[in-house]
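Undergrad: Here is a sequence with its predicted model. Questions after.
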Amino acid sequence: MFEQILAPVGESLVLSALLAATPLAVLFVLLGVFRVKAHKAALTSLVLSMLTAVFVWQMPVSQLLSATGEGILYGLIPILWILMNALWIYKLTVVSGWFEVLGARIRRISNDQRVLAIIIAFCFGALLESLAGFGAPVAISAAMLMAAGMKPLKSALVSLLANTAPVAFGSMAAPIVTLAAVTGIDMHTLSQMAGRQTPFVAVIVPLILVFLVDGRRGLRETWKIALVAGLVFGLAQFLTANYIAAELTDIVASVATIPAVLLALRWWKPKTELVFEEAGTDSRIAPLPGAGTVHRGMGATLTEVPQSTRRSTFLSVMPYLVIITVFAVSQIPAIKSWLSSVGSVTFAWPGLNVTDASGKAVAAQTFKLEHLKATGTLLLISGIIVTASYKISFRQALTAYKDTLVQLRFTIVTVMSVLGLSFVMNLSGQTASLGFALASAGGLFILFSPVIGWLGVAITGSDTSSNSLFGLLQVTVAGQAGLDPVLAAATNSSAGVLGKMLSPQNLAVAAAAVGLAGREGDIFRKLIGWSLALLVLFTALVFLQSTPILGWMVP
């Protein structure tokens, strides 16, 4: 048995935490400062973390290798399994020719980049987050923005930043469900608290999106539309999380926001229109043989597709309707129950016997392998349906999948390395040392509580994993410091979403989705300021909620 050590460096928690943070700091510095390619930066940080785990945290080599293997598999399933199938569906739209038609249909809604950033990345992305989660919303919304002509880098930035407000209630409220399980706090109470925090993020995010797309002019000309989107989404989140059900929060919020934005556009439009550049795929994502042909059994080219028929509009958005339908069907109680019973396997990961400093078994030793139930599998089923509907040949579909894997070759290395790093840090005790060091602030803990949540998602790439990792720690320390445990627990989840845009695996997903693998550092540098600024504002909100000023908001 290996028992984690909280303060292995001179018995100092602070020094131990500084050393524990080194692999993660090196990763971000290599990406953001030295512009090292993500897969090389991730491998470097993984090796550094492994060396630190063995020689400082005294983790047995056999268990270290086992922990690394578990992280690598988790990187493959579910994360890469999702990304591979999401990008495959995108490739199928390119093969069939309907990708370009989709761009034309999107521009009929609005030709303004700023408006479509809100509708596609914020609203539609939130709907995908509510059903699928992980990297699917970023990959799919980025592809849709590119279909309408937005440049790849900007598509990645917009999609990543938009994927913040809905994350705490994503995947049918999986983060809140997990948080309730690990803390023992009533799920509805946690949902209420989170529903009184995330709306503040929702109001700000659309304003940042239009600024990202068009700077100060974009904010000046489209702030009303952005504010409508943020207010409606935030209000819907609050009402659903507090009075209906946590699982439905993002579904209700996204479905309510889309018509609200479209209605607002009928009454008010920006003075000028930031028109998309000519639609088309990036040169690094070359169409496969046969692209430009719509496979409707007639061999019609794109120019022959009627540009205003309802049928062509339906066929252009059909892949995304299929995805929504497949995921919605999977959430029907009877089907969801069946998938849970036969669609996943939970087992103790071989070669691991790890306890935390208090002697409790570390949860990360249990691996849940989802096959039929996995988000990636549901996307694969969606892709098969799209292939049949578009009458794409089996050979072309297979070629598209092969090209997807080739495109993702460096991303695969990046994601597996980052998840290996995450599991090594978690199981060796490095992450615990970080968390306990921040938690040792006593009465000032409330200022570090959001940072712990932010750090948890930045490390793991998942709000659910962060809640599993730090949820109980937040509650325990809050009780010792005389703070409200409900506030601290919910803060871990709500603040965590702000770190998702910087998580290395999510950066890799976004870069791969737009054909910019290797430029994760560019995306990181453009987003880190926004992530930290939002974290500061959120910390101020949480501090006020811990005082009589906004303490009435805590259920």
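TA: Yes, it's here. Residues are numbered from 1 along each chain as shown.

Undergrad: When you work out contacts or count neighbours from here on, use the C-alpha atoms and nothing else.
TA: Will do.

Undergrad: Next up, the contacts around residue 472.
TA: Counting by CA atoms under 8 Å, 6 or more residues apart in numbering, residue 472 makes contact with 182, 183, 489.

Undergrad: Please tell me how far the residue nearest to the second one when sequence neighbours are not counted sits from residue 523.
TA: So the one you mean is residue 183. Computed as CA to CA, 6 or more residues apart in numbering, the closest residue to residue 183 that is not its neighbour in sequence is residue 472, at 5.0 Å. Residue 472 sits 32 Å away from residue 523 when distances are taken as CA to CA, to the nearest Å.

Undergrad: And residue 226, by the same measure?
TA: Relative to residue 523, residue 226 is positioned 23 Å away (CA to CA).

Undergrad: now residue 8
TA: Distance, residue 8 to residue 523, using CA to CA: 35 Å.

Undergrad: More neighbours: these two, which one.
TA: Neighbour totals were compared for residue 8 and residue 523, and residue 523 leads with 23 against 20 (other CA atoms under 10 Å).

Undergrad: returning to that earlier point: buried set for the helix or strand the residue nearest to residue 183 falls within?
TA: Per DSSP states H and E, residue 472 falls inside helix 463-481. Neighbour-count burial for helix 463-481 flags 463-478, 481 (criterion: 16 or more other CA atoms under 10 Å).

Undergrad: repeat for stretch 244-251
TA: 245, 246, 247, 248, 249, 250, 251.

Undergrad: In terms of distance to residue 194, which of those residues ranks first?
TA: residue 246 (9.5 Å; CA to CA).

Undergrad: correct me, but that closest one touches residue 186?
TA: No - using CA atoms under 8 Å as the test, residue 246 is too far from residue 186 to be in contact (11.9 Å).

Undergrad: where do the strands sit along the protein?
TA: Assigned by DSSP state E, the chain shows strands spanning 2-3, 293-294, 300-301, 344-348, 354-355, 366-370.

Undergrad: try this one next to it:
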Amino acid sequence: MTWTQVYDPLNNIWLSAFVAFIPILFFFLALTVLKMRATIASFLTVILSFIIAITVYDMPTTMAAEATVYGFGFSFWPISYIVIAAVFLYKLSVKSGQFNVVRSSIASISNDARIQMLLVAFAFNAFLEGAAGFGAPIAITAALLVGLGFNPLVAAGLCLIANTASGAFGAMGIPVIVAGEVSGIDPMTISKLLGLSLPFISFAIPFLLVAILDGFKGLRQVWPVAFVAGASYGITQYLTVTFVGPELPNITSAIVCLVAITLFTKVWQPKEEMVLEVKGNNEELDMKDLSAKKIAKAWSPFIALTVMVTVWSLPVFKKLFAEGGPLSGTIFKITIPGLHNQVIKGQPIVPEATPYPAILTIDLLSATGTAIVFAAIFSILYLRIPFKTVMATLKETIQELSKPIITIMMVIGFAYIANYSGQSSTLGLALAETANFFPFLSPFVGWIGVFLTGSVVSNNALFGSLQQITAEQINVLPIVLVAANTAGGVMAKMLSPQSVAIASGAVGLVGRESELFRFTLKYSMVLLIITGVITYLQSILIT
């Protein structure tokens, strides 16, 4: 028995959109005004969305329940798997005692916390986003900053905001590639258009990060390094997305940025340094003892991580797991009974009636989490970490992340109800009704998509086609709005409940997710509005 989505159940798109927006509005208020724990707020949001799905949208109760369970499943694999593996790897570095060398090697570039933050939260974060994505970069870099002495809340917030520069091209450009698939537009063409806007935002991010960390006084003191970081990253990003494609801009930009900052700080250091006190194990290391061999050994977990996730992202590696490939048997596809292809998408979300698949993929070897696990195994063997320590660290990691994982589970469950019931599409269609103003609001659709799903990839799969169809109806070049869907979505990553839960778990802020949510809210909205203005101008100038 099939069920066709209805996008205007109340016969008034704005009234329908208001009802569809109630769970999101509640979640906002629960975290910001009521200051609820994220676990409770997300659970109540699931209940609200479920009730709206079956009472307002007339979605069969069993389908709504199955969509929720499907979301729960996806939250465990691959998302929670990646987060647990990433935090476990970081903790192994700490337990082995090698993190003191990592910290000292970063300090050898500069003792200044603002410069260290740019190296880790901005550049290294972007590199990991380009190779892995799906929350791992935020978890690892936020934990690294805490190890360097940063306040956990500030560390998590800075890493979430810094991720804005690289989010559009995460995991080897998958968001742009998916946008091309659902819209029928060449990904290279989308990439080039994004190159006209995102590099400017990337250039501004280092200045914003420094200002958040140390105010305008700090910005005056280290603006030359922020300029070098933003310019080297932004220019490289523009050149890569314009002439190479969407797959490598995070990798190339991050490497150039890291090298540029390192070389620049050899000839320039701020007159006043911002030095943080490191709590816990803080063994002082003589800089003369920091041989290349010691530094390489200390960084080996993260070097192994980089190598593994890069290999996992290579086309030749992915072919091993493709249908008919020698390792395709390691991928298990579980269809969700009663939901798979039973929900039918309709116009104008898609050109013609299309079954909505519901398949949970368990990719045992090809998952990004497995790449991180292999990096952890290498680190255990290479650093000779005792088995007892390994098991204690794993137990500690799982215990610390248990509540964030519950939050992630609830958030993804809500996202899947919203997507399968049509609530997400109602919100997008309501904004599309704004006609001539829609180019400005187009990024807001992408923002909603990422807020709901936590993924720019999922957002493009959800709303890419809607953006294209709407563009044709209002006589705007489709590529402008399809690109805006990605650009706007990136601005929600720092605020997405999924990202907030991951960051909170990584730095030990379980139960304080609402503080982190409020920390990033204003920056997300300001950047979103800027993206809307850019898109509106592009809709006029690009014909």
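TA: Ah, there it is. Remember, it's a predicted structure, so these values are computed and weren't measured experimentally.

Undergrad: Residue 387 of structure 1 -> structure 2?
TA: Mapped onto structure 2 by TM-score structural alignment, residue 387 of structure 1 lines up with residue 380.

Undergrad: Also residue 103 of structure 1?
TA: So residue 103 of structure 1 corresponds to residue 103, using TM-score structural alignment.

Undergrad: Next up, the contacts around the residue nearest to that match when sequence neighbours are not counted.
TA: Leaving aside its chain neighbours, residue 103 of structure 2 sits nearest to residue 148 (6.1 Å; criterion: CA to CA, 6+ apart). By CA under 8 Å, 6+ apart, the residues touching residue 148 of structure 2 are 103, 276, 278.

Undergrad: cutoff 10 Å now
TA: Contact analysis of residue 148 of structure 2 by CA atoms under 10 Å, 6 or more residues apart in numbering lists 99-100, 102-104, 106-107, 113, 116-117, 142, 155, 275-279, 282.

Undergrad: Buried only: go through these for me.
TA: Buried among the contacts of residue 148 of structure 2 (16+ other CA under 10 Å): 99-100, 102-104, 106-107, 113, 116-117, 142, 155, 282.

Undergrad: mind putting those residues in TSV, distance to residue 132 of structure 2 included?
TA: Converted to TSV, those look like this (distance: CA to CA, whole Å):
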residue	distance to residue 132 of structure 2
99	22
100	25
102	21
103	23
104	26
106	23
107	26
113	26
116	22
117	20
142	15
155	20
282	30
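
Undergrad: of the residues you listed, closest to residue 288 of structure 2?
TA: Nearest to residue 288 of structure 2 among these, counting by CA to CA, is residue 104 at 10.9 Å.

Undergrad: so how far is residue 204 of structure 2 from the residue mapped onto residue 246 of structure 1 from structure 2?
TA: With TM-score structural alignment as the criterion, the equivalent of residue 246 of structure 1 in structure 2 is residue 246. With distances taken as CA to CA, residue 246 of structure 2 is found 21 Å from residue 204 of structure 2.

Undergrad: do the same with residue 321 of structure 2
TA: When distance is defined by CA to CA, residue 321 of structure 2 is 40 Å away from residue 204 of structure 2.

Undergrad: ok, now residue 471 of structure 2?
TA: Counting by CA to CA, the gap from residue 471 of structure 2 to residue 204 of structure 2 is 29 Å.

Undergrad: Also residue 401 of structure 2?
TA: Residue 401 of structure 2 is 33 Å from residue 204 of structure 2, where distance means CA to CA.

Undergrad: same question, residue 105 of structure 2
TA: Distance from residue 105 of structure 2 to residue 204 of structure 2, counting by CA to CA: 27 Å.

Undergrad: Which one's more surrounded, these two?
TA: A direct count of neighbours by other CA under 10 Å for residue 105 of structure 2 and residue 204 places residue 105 higher, at 22 against 18.

Undergrad: just checking, what packs against the longest helix anywhere in structure 1?
TA: Longest helix of structure 1, by residue count under DSSP state H: helix 198-243. Using 3 or more CA pairs under 10 Å, 6 or more residues apart in numbering; DSSP states H and E, the elements in contact with helix 198-243 of structure 1 are helix 113-116, helix 152-162, helix 187-194, helix 249-267, helix 485-496, helix 520-545.

Undergrad: Have a look at how far, on average, that helix is from structure 2.
TA: In the superposition with structure 2, the average deviation recorded for helix 198-243 of structure 1 is 1.2 Å (mean CA distance after the TM-score superposition for structure 1).

Undergrad: what angle sits between that helix and helix 520-545?
TA: Orientation of helix 198-243 of structure 1 against helix 520-545 (axes from the mean of the first three to the mean of the last three CA atoms, to 10 degrees) gives an angle of 60 degrees.

Undergrad: returning to what we had before: now the common contact residues for residue 246 and residue 186 of structure 1.
TA: With CA under 10 Å, 6+ apart, residue 246 of structure 1 and residue 186 have common neighbours 176, 177.
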